[in-house]
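In: return a 3D structure for these sequence lines:
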Amino acid sequence: MNVTLRQLRAFVEVARSGGFTAAAPKLHLTQSATSLQIRELEAQLGLQLIDRSTRRFALTDAGNEFLLSAARIVADVEQSVADTRELVHKRRGRITVATTPLLASTLLPQCIAQFLDAYPAITVRIADLPPEQIARRVLSGDADFGFGVFPEADAQFDRTSMLRHPLGVMVPSTWPLAARRREPAWSDLQGLPLIAMSHASGMRALIDQHMRGAGVQVNPRFEVEYLGTAVGLAEAGLGVAVVPAYVGKLMGSRRVRFRPLRNPVVQRQIEVIVRAGRSLSPSAAEFRDYLAARCRTLDG
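Out: This next block holds a predicted model:
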């Protein structure tokens, strides 16, 4: 059986209009072409749907019963097409972004507010997660994309660079290191109380590597899971924390000062990751562009 949507639409319109003559203009067909569509449909079904034996137009019993199903199918398809057009034009949709708690609480709120001003019918959901869980949400399809810092080599993802910033040290504002004119080197951290990320953080190994390379003994006063916690401890004057530069800009606290570290300069990169081979919906792609624009204001 090869019943087409065109045939179903013709039958529904003929039934609603009360005849071939009235239906043909609405279908953008001639009367004979409309009649042909119905005959082909009847041939496919093996049923007579319209009684042509009388001068008055009438559906057969089979035609009346079939009309209920045909009308529902046509309506469902037309609604699906309309919904798809709404998505394409970003008049509706749903986006889920998986990111870290720090980015979710600092960078994303303003971006979401601007996006929803432009596209109020789109729903934006944020999954604020530990970094190691973000990639899993993206792979499972529970998130449209991930936003954060990720391992460089992973063929499971397509990646878009959003923001590149150097590592530096967050220093309590009253400490001499915060006021020094010369940018500090890694070796200048020797002897200072250190607030370190836990070993579960991908950043910890990188930081330890450069501190040891500079002859700094790694003996943290505190070990924490989240960058926001590290900054909070530094604000309280409890130590220094090595963080990416964007953290200092996003936190905006007067109680600590961010100083880029030199010898060497170490770059960190925030990216958007999408499951490899998956295309973003129009609304998700648009939100990614809003994120990129927000990140450009923090770059450098």
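In: only C-alpha atoms from now on, for both contacts and neighbour counts.
Out: Fine.
In: which stretches of the stretch 1-150 of the chain form strands?
Out: 50-51, 58-59, 93-99, 122-128, 145-148 (DSSP state E, counting those that start in this stretch).
In: and for comparison, fold this next one:
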Amino acid sequence: MNVTLRQLRAFVALAQSGSFTDAAADLHITQSTLSGLIKELEQALGVQIVHRTTRKVELSGVGREFLPLTARILQDLDEAFRAIADLKALKSGVVRIAVPQLMACTLLPEVVGAFAEEYPGVEVRLSDCVVEDVLPKVHSGEVDFGIGPERPAQQDVAARLLFDMPFMAVLPSKHPLAGSGPLAWSALLRHPLISLQGEYTQILRHELQAASESLHFAPQKEVAFMTTALSMVGAGLGVTVSLPYARSLADLYGLRIQPLCAPVVRRKFHLLSRRDRVISPAAQAFAEFLSEYVAQQKWGDMPG
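Out: Next up, the predicted model:
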């Protein structure tokens, strides 16, 4: 059975108006075209659904049964088309993002708030997690995309550079090293150091040793989350190293954050998405918005 939407819309318009003239005008087609569509529909159904007389148009018994079903189908389709149009116009939609825990409580709320002002109909859902869980969430399809540090190239995951920023020293505001200018790693490493467990510490140790054999990154304490490290620094238990987007959180703890130099050690973060999936218009818009927001911060240009 080969029934088209044009045929169904012609039938409903004719049934509702009771006139070929009026229905054709409503559909912006000629009467002969309308008559042809009704005939095609009847041939496809194998039954007569319209009785034609010289004075008026009446539905057959089958036509009367068929009308409410057809009208409901067209209404559902029209609603579906409107929903798609809203998604394309960013009037609705959901964006799901996997984000490292520190970024989820510093940078992302700012971006989500600014995005919501421009696109109030789009809901952004953050999945905050440890860095190591970002890529698995992207792989599983649990999120539209993730934000994570540089990783070896993977065949099924597309990575687009989001930012490249230098590591910063985080100190109590009254610490002897606290100031406004760049701070040498050699000076920072003389003080009790608090760092993150796993990859974070390994990267810093490797980069510093590659720069100079005299730079030994040996944390006195290692914790799971940067929020814990910042709290410990605020309590006077040592100093730590973080990335510039943590500045807002450091400010809450009354801490000083300043550039590190000799050497400048940087870390890249990427937008990660599956190559075999096309992300929604809302997700694409948020990714572009995030990239532009980060570019305006000029973290990569910070002295160090």
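In: scan structure 1 for its longest strand.
Out: strand 157-172 (DSSP state E).
In: check the mean deviation of that strand from structure 2.
Out: Its aligned residues in structure 2 lie a mean 2.0 Å from strand 157-172 of structure 1 after superposition (mean C-alpha distance after the TM-score superposition for structure 1).
In: buried ones in that strand, by neighbour count?
Out: In terms of neighbour count (16 or more other C-alpha atoms under 10 Å), strand 157-172 of structure 1 has its buried residues at 157-159, 162-172.
In: burial of Leu45 of structure 2, as a residue count?
Out: Leu45 of structure 2 has 13 neighbours, counted by other C-alpha atoms under 10 Å.
In: doesn't Met1 make contact with it?
Out: Yes: Leu45 of structure 2 is within contact range of Met1, at 7.1 Å (criterion: C-alpha atoms under 8 Å).
In: if we can go back for a sec, okay, the strands of the stretch 1-150 of structure 1 in JSON lines with mean neighbour count and distance to Met197 of structure 1 next?
Out: Converted to JSON lines, these look like this (neighbours: other C-alpha atoms under 10 Å; distance: least, C-alpha to C-alpha, whole Å):
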{"stretch": "strand 50-51", "mean neighbour count": "18", "distance to Met197 of structure 1": "76"}
{"stretch": "strand 58-59", "mean neighbour count": "18", "distance to Met197 of structure 1": "76"}
{"stretch": "strand 93-99", "mean neighbour count": "22", "distance to Met197 of structure 1": "17"}
{"stretch": "strand 122-128", "mean neighbour count": "17", "distance to Met197 of structure 1": "18"}
{"stretch": "strand 145-148", "mean neighbour count": "26", "distance to Met197 of structure 1": "16"}
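In: dump the ones you listed into TSV; add distance to Leu206 of structure 1 as well.
Out: Formatted as TSV, the strands of the stretch 1-150 of structure 1 follow (distance: least, C-alpha to C-alpha, whole Å):
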stretch	distance to Leu206 of structure 1
strand 50-51	77
strand 58-59	77
strand 93-99	21
strand 122-128	23
strand 145-148	16
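In: so where do the strands sit in the stretch 151-300 of structure 1?
Out: Using DSSP E, counting those that start in this stretch, strands in the stretch 151-300 of structure 1 cover 157-172, 194-197, 222-224, 240-244, 256-260, 267-275.
In: and the shortest one, what does it pack against?
Out: Just to be clear, that refers to strand 222-224 of structure 1. strand 194-197 (3 or more C-alpha pairs under 8 Å, 6 or more residues apart in numbering; DSSP states H and E).
In: next: the second one.
Out: If you count contacts as 3+ C-alpha pairs under 8 Å, 6+ apart, strand 194-197 of structure 1 packs onto helix 202-213, strand 222-224, helix 227-235, strand 240-244.
In: once aligned to structure 2, how far is it on average?
Out: Relative to structure 2, strand 194-197 of structure 1 is 1.3 Å off (mean C-alpha distance after the TM-score superposition for structure 1).
In: contact partners for the corresponding residue of structure 1 for Ala98 of structure 2?
Out: Alignment note: Ala98 of structure 2 maps to Ala98 in structure 1; criterion TM-score structural alignment. Contact analysis of Ala98 of structure 1 by C-alpha atoms under 8 Å, 6 or more residues apart in numbering lists 126-129, 134, 137-138, 143-147.
In: dump the strands of the stretch 151-300 of structure 1 to JSON lines, plus distance to Gly215 of structure 1.
Out: Shown next, in JSON lines, are the strands of the stretch 151-300 of structure 1 (distance: least, C-alpha to C-alpha, whole Å):
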{"stretch": "strand 157-172", "distance to Gly215 of structure 1": "16"}
{"stretch": "strand 194-197", "distance to Gly215 of structure 1": "14"}
{"stretch": "strand 222-224", "distance to Gly215 of structure 1": "20"}
{"stretch": "strand 240-244", "distance to Gly215 of structure 1": "16"}
{"stretch": "strand 256-260", "distance to Gly215 of structure 1": "18"}
{"stretch": "strand 267-275", "distance to Gly215 of structure 1": "20"}
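In: that concludes my questions; thank you for your assistance.
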